[in-house]
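Student: model the following, please.
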Amino acid sequence: MPFVIYVLGLAVFAQGTSEFMLSGLVPDIAAELNASVPAAGALTSAFAVGMSVGAPLMAVLSLRWPRRRALLVFLLAFLIVHVVGAVSTSFAVLVTTRVLGALANAGFLAVGLATATSMVEPNAKGRATSVLLSGITLACVAGVPAGAVLGQAFGWRSAFWAVAVVSAPAAYAILRSVPNTVPASGTTAAPGARREARVLRRPRLLVLLLCGALVNAGTFCTFIYLAPLVTEVSGLTQAWVPAALALFGLGSFAGVTVGGRLADSRPLRLLIPGGIVLLAGWLLGTVAAGSAMVALPLVFVQGALSFAVGSTLIAQVLYAATEAPSLGGAFATAALNVGAAVGPALGGLAIGAGFGFRSPLGVSAVLVAAAFVAAGAAEVVRRIRSTPADEVLISR
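Tutor: Below you'll find the predicted structure:
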């Protein structure tokens, strides 16, 4: 695996830390900037929405740019808005920096996926994808807890400074390591965008994107409410929350690593049994989360399965979108973040409706089941229409 792909993973680590670190900083931000706690909590939602909308927009904007320039522009913009956020005394300015940071993050991840998969053998897209996505899982394991510790010790602004500092060496390494080549998608942005957009209208790609969004929605539906699940349902003390978060992060890292090794050669052997066990795990949680002896191992297992299945689906998107490398990566990024935004919203609705803190587990199960239904329906339609073999949902 080329060293530069690990550099891209470092940048994704910084960006993943930024996306999720506010979970431990919201009360301090609200108090210092005279905002309500719900308003400060909406900073995370603003980031997810910016990622979802920004991925395709930023990919189209940068379609004519050499990939090194695009990666540097997006990463430096991300760094700068975090510096602005760190010194801001206005809540409105902080919200603006979160949206702009999300747009830069979305553009970077979309171009980064296209860059990473173009630098490896055609049958190694899954491993390249897993390296980038491992940056997000490592952010859950180390970046987010470290941000919380920094916030408690030195104030919430120190976490923003830390993200900027980690981004700087990644920018330098990209400058030195990424070839300054122009993507082979056309000489002008509009025709290239139109060509790639036509590829993305294929039913197979749309179903893969839908399944990826549904699985990720199930993941974050429960992950966001892991703290009250551990304390209110499993009956553990608040001191166990960081351990549970670390277990989920370690599981997700293990899952994305294993998924990367199987996504290229044996995706069906991972997706079908892995998806079934993932669904069963969410269902088990709805009835057994009251036992800490069940809940804690389940946190690790579900983190591993969620990211193994999710990263494999994204790799399949990239395989199916070889004729649309820039927009394929962009829409994969958007699908992940649509899931990250929709899942917690649905979990919150279930809790608000009075179903309790274990209800997000049931919602997660429904979302994964919906992914199976979507994939099954697509396969039935394909067989009825006698689509050629190369149009099957999973290419290997």
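Student: only C-alpha atoms from now on, for both contacts and neighbour counts.
Tutor: Noted.
Student: any idea which residue is closest to the centre of this protein?
Tutor: Residue closest to the mean C-alpha point of the chain, counted by C-alpha atoms, centre = their mean, is Leu336 at 5.0 Å.
Student: gap between the closest residue to Leu250 other than its chain neighbours and Ala334?
Tutor: Computed as C-alpha to C-alpha, 6 or more residues apart in numbering, the closest residue to Leu250 that is not its neighbour in sequence is Val141, at 6.1 Å. According to C-alpha to C-alpha, to the nearest Å, Val141 stands 23 Å off from Ala334.
Student: so which of the two has more stuff around it?
Tutor: Using other C-alpha atoms under 10 Å, the more surrounded residue of Val141 and Ala334 is Ala334, with 26 against 23.
Student: where's the more buried one, which helix or strand?
Tutor: Using DSSP states H and E, Ala334 falls within helix 325-350.
Student: one more, please, to line up against the first structure:
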Amino acid sequence: MPLALLALAVGAFGIGTTEFVMMGLLPQVAADLGVSIPSAGHLISAYALGVVVGAPLLAAVTARMERRRVLLWLMGLFIVGNGLSALAPDHTWLLAARFLSGLPHGAFFGVGSVVATTLVAPEKRARSVAMMLTGLTVANIVGVPVGTLLGQELGWRATFGAVCLIGVAAVAALALLVPREERTARTAAPVGLRGEMAALRSVSVWLVLATTVVGGSALFSAFSYITPMLTDAAGYAEASVTLVLSLFGVGATIGNLVGGRLADRSPRGTIFAGLATMTVTLLLYPVLMETRAGGAAAVLMLGVAGFTLGAPLQLMVMTRAASAPSLASSANQAAFNLANAGGAWVGGLALAAGLGVTSPAPVGAVLAVLGLGVAGLSLLADRREHRTGRVVATHLPSPDGAPARAE
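Tutor: Next up, the predicted model:
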């Protein structure tokens, strides 16, 4: 794999760290700024809102820029947002800084996915996307635990300062390793904002985005409440939860890499297999959470099943919006963050109804089945487009302007 993919993974590692580390720092932030933990929790929502707003917006307004330059500007905005977070004098300032930090998130993964696919042969494009996303999954194994520990020992501001340094390293790696785009016939006349938005009129694109929202909600319905499941059901001490949760990152890394390899053979088949595996896994949660060993296995299995979907969904939405892959793949990242919020809300409804501490998992299984249904509708929509003569591509155009291969 090209070294440029390593540069993209470094940027993904920094983004993943700053996104999830706030969950471990909430007590320190709340105490330092004099707010309640629920109020401090709004900092997580502010970041997610920044992702949802920034992903399609920044991808669209930078449509005419060289993609390497876009990545550098996005990482620059990432550094500024985290620097302002480290310097925040009060809760309001930190809310604004977290929103700013979230703005480049989706656009970076969207544009980065397109860049990654141009660096490899067509039969390895899903694997190239998976290699970039590995930075995000490894952040859950290394970046978040280390960042949480750093915040506990030196204060939460030190954590965001360290994230800024990761951003600087990512900028250096991107500048050195990612090649400049050749000004070919394809890149010399970018589609612009109107062309990017027109690509989102496709029913096929929206059905893939809907699969991301529903399938992702299944994942987060359970994962949002994994800590009380581990402590109240599996019997883990609170001090042990962080170590057990690192298994989720391990599973996510495995699922991401396996999903990328499988998606190069059959993106749609990988999506169906991932959603089916997630359904079975979530249905087993009430039984697995009866023991510590079962709880650890459940966390690992959820990571594998959930992140098997990342690369194939990203690749499918890009190929179904081949004239505007940056905007489409960025929109897919916004959809994933909507799934984060939606899944947590649905899982919370099960808890509020008194259905038990593990009840969000079976609810997530129902969502996974719905995701299978949406994926099936996507298949039918593609077949109908074939019958009407509108060919759906399975590969993006090559950097030299060669046409996409038809499905």
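Student: give me the mean distance between the helix holding Ala334 of the first structure and the second structure.
Tutor: By mean C-alpha distance after the TM-score superposition for the first structure, the fitted helix 325-350 of the first structure averages 1.7 Å away from its aligned residues in the second structure.
Student: and that helix, how far from the chain's centre?
Tutor: 8 Å (C-alpha atoms, centre = their mean, to the nearest Å).
Student: pull out the buried positions in that helix.
Tutor: For helix 325-350 of the first structure, the neighbour count (16 or more other C-alpha atoms under 10 Å) marks 325-348, 350 as buried.
Student: ranges for the helices of the stretch 151-300 of the first structure?
Tutor: Using DSSP state H, counting those that start in this stretch, the helices assigned to the stretch 151-300 of the first structure run over residues 156-177, 189-199, 203-223, 226-228, 241-262, 267-288, 292-320.
Student: so which of those helices is nearest Ala35 of the first structure?
Tutor: helix 156-177 (14.4 Å; C-alpha to C-alpha).
Student: average offset between that closest one and the second structure?
Tutor: Superposed on the second structure, helix 156-177 of the first structure shows a mean distance to its aligned partners of 1.1 Å (mean C-alpha distance after the TM-score superposition for the first structure).
Student: that helix maps to which residues in the second structure?
Tutor: Mapping helix 156-177 of the first structure onto the second structure (TM-score structural alignment) gives residues 156-177.
Student: buried residues in that stretch?
Tutor: 156-164, 166-171, 173-175, 177.
Student: could I get the helices of the stretch 151-300 of the first structure as a markdown table with distance to Leu33 of the first structure?
Tutor: Shown next, in a markdown table, are the helices of the stretch 151-300 of the first structure (distance: least, C-alpha to C-alpha, whole Å):
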| stretch | distance to Leu33 of the first structure |
| --- | --- |
| helix 156-177 | 11 |
| helix 189-199 | 41 |
| helix 203-223 | 27 |
| helix 226-228 | 25 |
| helix 241-262 | 26 |
| helix 267-288 | 38 |
| helix 292-320 | 34 |
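Student: Asp28 of the first structure: which of those helices is closest?
Tutor: The nearest among the helices of the stretch 151-300 of the first structure, by C-alpha to C-alpha, is helix 156-177 at 6.6 Å.
Student: so who does Val131 of the first structure touch?
Tutor: Contacts for Val131 of the first structure were tallied using C-alpha atoms under 8 Å, 6 or more residues apart in numbering; they are Ile5, Tyr6, Gly9, Thr257, Gly260.
Student: just give me the match in the second structure for the residue nearest to Leu250 of the first structure.
Tutor: So Val141 of the first structure corresponds to Ile141, using TM-score structural alignment.
Student: make sure that match is actually in contact with Ser246.
Tutor: Yes: using C-alpha atoms under 8 Å, Ile141 of the second structure is in contact with Ser246, at 5.0 Å.
Student: one step back: list the contacts of the residue nearest to Leu250 of the first structure.
Tutor: When contacts are counted by C-alpha under 8 Å, 6+ apart, Val141 of the first structure touches Leu245, Ala246, Leu247, Phe248, Gly249, Leu250.
Student: next one: Leu72 of the second structure
Tutor: By C-alpha under 8 Å, 6+ apart, the contact list for Leu72 of the second structure reads Val171, Leu174, Ala175.
Student: that older thread, which non-adjacent residue is nearest the residue nearest to the centre of the first structure?
Tutor: Computed as C-alpha to C-alpha, 6+ apart, the closest residue to Leu336 of the first structure that is not its neighbour in sequence is Ala213, at 5.3 Å.
Student: give me the number of residues near the one you found?
Tutor: Using other C-alpha under 10 Å, Ala213 of the first structure has 30 neighbouring residues.
Student: cool, Pro228 of the second structure as well?
Tutor: So Pro228 of the second structure, with other C-alpha under 10 Å, has 16 neighbours.
Student: give the equivalent position in the first structure for it.
Tutor: With TM-score structural alignment as the matching criterion, the partner of Pro228 of the second structure in the first structure is Pro228.
Student: how close does the nearest residue to that match once chain neighbours are set aside sit to Tyr225 of the first structure?
Tutor: Distances taken as C-alpha to C-alpha, 6+ apart put Phe357 closest to Pro228 of the first structure, at 6.5 Å, once the chain neighbours are dropped. Using C-alpha to C-alpha, one obtains 7 Å as the distance from Phe357 of the first structure to Tyr225 of the first structure.
Student: between the two, which is the more surrounded one?
Tutor: Neighbour totals were compared for Phe357 of the first structure and Tyr225, and Phe357 leads with 23 against 19 (other C-alpha under 10 Å).
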